[in-house]
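J.: Need coordinates for the below:
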Amino acid sequence: MSRLITLVTAMIATITTPALSQTCPPPLNGAVRLVLVTAPDMESTGGLLQLFARETPAHAWTPASTPHPVRLGKHGLAWGIAFEAYKRGDEREKTEGDKCTPAGFFRIGPSFGFVASERHNYITIKPGETVCVEDPASPLYNTITQRVQLAPETKADNMADTSLFRNGLFVDYPSDRANKRGSCIFIHIWKTPDTPTSGCVALPEPQVKALQQFAEGGAVLAVIPQTARDRFPTCLPDMSAPHDP
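T.: Purely as a prediction, here's the structure:
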């Protein structure tokens, strides 16, 4: 009888206790690897990055690295596409050219770099060829492609022109070219520990390489100001207090 009671109690707990992921927004709700970036507030140009993992979306997050500093957009953060409902007051929404890092949860796409690699979907950056399209008039907006695929007047970032892209990862930011909601968001090498970005997440090269390996099997990037953590109850793991160096 006691065994039956124990079994029934466990079944009730399973039914009445939701998985940690069920109240969290996609793509975080199904993620098992997390790159968490927290900043003090929406105006911050720096913060902390820490890696987390969990066995399944129903399990709690456990640290997979220690926190370390990152640089963010020159104008701080702005809520990315699909996360407008979480903004409060006069907090900004991400737009093309605003030099803000998008806040929200986004899948991390392929790694890239100047040297060829056997990583899955890896993109080798080739001088004069590899570009990321920043022109909302182009149907290839917010994609990495070859210059030859574009019209001559199309605005695109020549990725081989900066050593900051010697190693990096493409953020699968679900932009909207009709409303010019931003494009070409990367995790890349920082210029200096004090230099903000044009809207990307930047960190030292050894940590970029470690992140390429961590995200190879799929990972989600979370960029959240500390002032908005309570808008995602139970979704985010605890982390050391972020700072804005």
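
J.: only C-alpha atoms for contact and neighbour calcs from this point on.
T.: OK.

J.: Pick out the residue closest to the middle of the protein.
T.: Nearest to the mean C-alpha position of the chain, by CA atoms, centre = their mean, lies L221 at 3.0 Å.

J.: contacting residues for that residue?
T.: Neighbour list for L221: 34-37, 105-108, 171 [criterion: CA atoms under 8 Å, 6 or more residues apart in numbering].

J.: same check, this time on P136
T.: The contact partners of P136, taken as CA under 8 Å, 6+ apart, are 177-178, 180.

J.: Show me just the buried residues among those.
T.: Among those, those buried by neighbour count (16 or more other CA atoms under 10 Å) are 177, 180.

J.: those helices in the chain, which residues are they?
T.: Remark: helices assigned in the chain by DSSP state H are 2-16, 205-214.

J.: okay, those helices, which one's buried deepest?
T.: Each of those was scored by mean neighbour count; the highest is helix 205-214, a mean of 16, by mean count of other CA atoms under 10 Å.

J.: Tell me which residues are up against that helix.
T.: Contacts of helix 205-214 (CA under 8 Å, 6+ apart): 111, 167-169, 187-190.

J.: Select from those every entry located in strands.
T.: Taking DSSP state E, the ones among these that sit in strands are 111, 167-169, 187-189.

J.: Make JSON lines from those and add neighbour count and distance to A10 to it.
T.: JSON lines is the format used below for the ones in strands among the contacts of helix 205-214 (neighbours: other CA atoms under 10 Å; distance: CA to CA, whole Å):
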{"residue": "S111", "neighbour count": "27", "distance to A10": "43"}
{"residue": "N167", "neighbour count": "21", "distance to A10": "48"}
{"residue": "G168", "neighbour count": "25", "distance to A10": "45"}
{"residue": "L169", "neighbour count": "26", "distance to A10": "42"}
{"residue": "I187", "neighbour count": "26", "distance to A10": "43"}
{"residue": "H188", "neighbour count": "28", "distance to A10": "46"}
{"residue": "I189", "neighbour count": "25", "distance to A10": "48"}
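
J.: I have a second one here; can you model it like the first so I can compare?
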Amino acid sequence: MTPGDLVLTPRGVRFQGRVFPATLGRGGVRADKREGDGATPAGVHRIVGMLYRPDRMARPADWALPIRPGDLWCDDPGYEDYNLMVRAPFPARAETLRRADPLYDLVILTDWNWPFAEHGKGSAIFLHRWRRPGAPTEGCVAFRPDHLRWIAARIGFGTRLIVDEGLRR
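T.: This is a model prediction of the structure:
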């Protein structure tokens, strides 16, 4: 581990000498992540992108890309674009990235099951804001909005998110 890693601990995510409270998937941490299990996958995951809502916030980092109307994330394991960003209209099941609520105003993308997705292993493990403290995600790692913005301004492409299989929060 390096000081530049995001490390999930029982107290939260440790990064650059600070610990940020975080929520995980409702299914806990699992080494054998599957689509729909609600688990946060164990392992070392690299940061591969950052998306933000330009109508709601300033660009959080010079490499962040805007979320546009019609941006979606394909979460249909039977479709060829599974676990990829796609555009509406789209013929398969996909999650809307430009949401009415602020959950995805800032989204940090990990390389979980990406870019060559194994169907059924789960899609879209993001770092995003939490609904409220302690509210579980569908497998993502979620933070208080101001903490997420602080982290986003200090990470880079390839920063590692380390999730220990032994962590069963």
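
J.: what TM-score comes out when they're superposed?
T.: The TM-score (TM-score structural alignment, normalised by the length of the second structure) is 0.85; 164 aligned residues with a CA RMSD of 2.3 Å.

J.: before we move on, back to that, what's the counterpart of the residue nearest to the centre of the first structure in the second structure?
T.: In the second structure, the residue matched to L221 of the first structure (TM-score structural alignment) is L161.

J.: got it, and M11 of the first structure?
T.: So M11 of the first structure corresponds to nothing, using TM-score structural alignment.

J.: roughly how far apart are M11 of the first structure and V35 of the first structure?
T.: Distance of M11 of the first structure to V35 of the first structure, given as CA to CA, to the nearest Å: 33 Å.

J.: cool, and L51 of the first structure?
T.: Relative to V35 of the first structure, L51 of the first structure is positioned 5 Å away (CA to CA).

J.: got it, and K94 of the first structure?
T.: Counting by CA to CA, the gap from K94 of the first structure to V35 of the first structure is 20 Å.

J.: Same check on I108 of the first structure?
T.: Here I108 of the first structure is placed at a distance of 9 Å from V35 of the first structure (CA to CA).

J.: ok, now R181 of the first structure?
T.: Here R181 of the first structure is placed at a distance of 22 Å from V35 of the first structure (CA to CA).

J.: These two: which is more packed in?
T.: It is V35, of R181 of the first structure and V35, that has more neighbours when counted by other CA atoms under 10 Å, with 24 against 21.

J.: Map the more buried one onto the second structure.
T.: The equivalent of V35 of the first structure in the second structure is L6 (alignment by TM-score structural alignment).

J.: and its match, what does it touch?
T.: By CA under 8 Å, 6+ apart, the neighbours of L6 of the second structure are 13-15, 159-162.

J.: and if we set it to 10 Å?
T.: Contact partners of L6 of the second structure, counting by CA atoms under 10 Å, 6 or more residues apart in numbering, are 12-16, 19-20, 44-47, 151, 155, 159-163.

J.: Likewise for F170 of the first structure?
T.: F170 of the first structure makes contacts with 107-112, 122-123, 132, 143-144, 184-188, 200, as judged by CA under 10 Å, 6+ apart.

J.: before we move on, the earlier item: point out the one among the helices of the first structure that comes closest to A156 of the first structure.
T.: Nearest of these to A156 of the first structure, taken as CA to CA: helix 205-214 at 23.3 Å.

J.: Pull the number of nearby residues for A116 of the first structure.
T.: Using other CA under 10 Å, A116 of the first structure is surrounded by 12 other residues.

J.: how deep is the closest residue to it other than its chain neighbours tucked in, by neighbour count?
T.: In space, and not counting its chain neighbours, A116 of the first structure is closest to T124: 5.4 Å by CA to CA, 6 or more residues apart in numbering. Residues lying near T124 of the first structure (other CA under 10 Å) number 17.

J.: returning to what we had before: conserved subset of the contacts of P136 of the first structure in the second structure?
T.: Using both residues aligned by TM-score structural alignment, their matches' CA atoms under 8 Å, the second structure keeps these contacts from the contacts of P136 of the first structure: K180.

J.: List buried members of the contacts of L6 of the second structure by neighbour count.
T.: The neighbour count (16+ other CA under 10 Å) marks 12-15, 19-20, 44-47, 151, 155, 159-163 as buried among these.

J.: Tell me which of those fall in strands.
T.: Among these, the ones falling in strands (DSSP E) are 12-15, 19-20, 44-47, 160-163.

J.: Report the contact partners of the residue nearest to A116 of the first structure.
T.: 111-117, 130, 160, 166-167.

J.: Over to L51 of the second structure?
T.: Contact analysis of L51 of the second structure by CA under 10 Å, 6+ apart lists 59-61, 63-68, 97, 104-109, 128.

J.: ok, now with 8 Å
T.: 64-67, 105-109.

J.: P3 of the second structure now?
T.: By CA under 8 Å, 6+ apart, the contact list for P3 of the second structure reads 15-17.
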